[in-house]
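Engineer: Here you go, sequence then predicted model.
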Amino acid sequence: MEYGLHDVVQMKKPHPCGTNRWEIIRMGMDIKLKCLGCGHIVMLKRREFERKLKKILENA
């Protein structure tokens, strides 16, 4: 799946705040995501991110 910086993605499990929309704010060996519901920031290893990614909602 092709994804890039500032894309909005959907993960397999929703965030506890109830939203399932995340923005990619940093890419490298790790990927930093920002919840678009509450603003919480999470950092995942790229391999873990690709496993948990469901689909890309919006391209930047």
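Structural biologist: In hand now; what should we look at? Numbers count the residues shown, from 1 in each chain.
Engineer: C-alpha only now, for contacts and for neighbours.
Structural biologist: Noted.
Engineer: quick one, strands of the protein?
Structural biologist: Counting by DSSP state E, one finds strands in the chain at the ranges 8-11, 22-26, 30-35, 41-45, 53-58.
Engineer: Reformat the ones you listed as a markdown table; add distance to E2 and mean neighbour count.
Structural biologist: As requested, the strands of the chain are arranged in a markdown table below (distance: least, C-alpha to C-alpha, whole Å; neighbours: other C-alpha atoms under 10 Å):
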| stretch | distance to E2 | mean neighbour count |
| --- | --- | --- |
| strand 8-11 | 11 | 20 |
| strand 22-26 | 12 | 20 |
| strand 30-35 | 14 | 20 |
| strand 41-45 | 16 | 14 |
| strand 53-58 | 8 | 14 |
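Engineer: Against that first model, consider the following:
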Amino acid sequence: MDIHVGDVLELKKEHPCGSRRWAVLRVGMDFRLRCQGCGHELMIPRSKAEKSVKKIIRAGEEQA
């Protein structure tokens, strides 16, 4: 999967704050993500992150 720093991921399950969108802060064996709703940061393994991605919003694209 082609994910870069600065992309926004829309995940299948929502965070307890109600947001499904996460900003990508670090890419490697683990991803560091920041919740767009509450600002909570977490690191999850690449395999788990790739399974839970519903949509990738690129850094340069307009968000509607």
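Structural biologist: Thanks, I have the structure now. All values derive from a computational prediction rather than experimental measurement.
Engineer: related to what we said a few turns ago, turn the strands of structure 1 into TSV, including distance to M1 of structure 1.
Structural biologist: TSV is the format used below for the strands of structure 1 (distance: least, C-alpha to C-alpha, whole Å):
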stretch	distance to M1 of structure 1
strand 8-11	11
strand 22-26	14
strand 30-35	15
strand 41-45	16
strand 53-58	8
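Engineer: number of nearby residues for H15 of structure 1?
Structural biologist: The local packing count at H15 of structure 1 equals 16, with neighbours defined by other C-alpha atoms under 10 Å.
Engineer: Show the contacting residues for the nearest residue to it once chain neighbours are set aside.
Structural biologist: Excluding its sequence neighbours, the residue lying closest to H15 of structure 1 (C-alpha to C-alpha, 6 or more residues apart in numbering) is C35, at 7.7 Å. Taking C-alpha atoms under 8 Å, 6 or more residues apart in numbering as the definition of contact, the neighbours of C35 of structure 1 are H15, T19, N20, R21, W22, E23, I41.
Engineer: hmm, 7 Å instead?
Structural biologist: Taking C-alpha atoms under 7 Å, 6 or more residues apart in numbering as the criterion, C35 of structure 1 is in contact with R21, W22, E23, I41.
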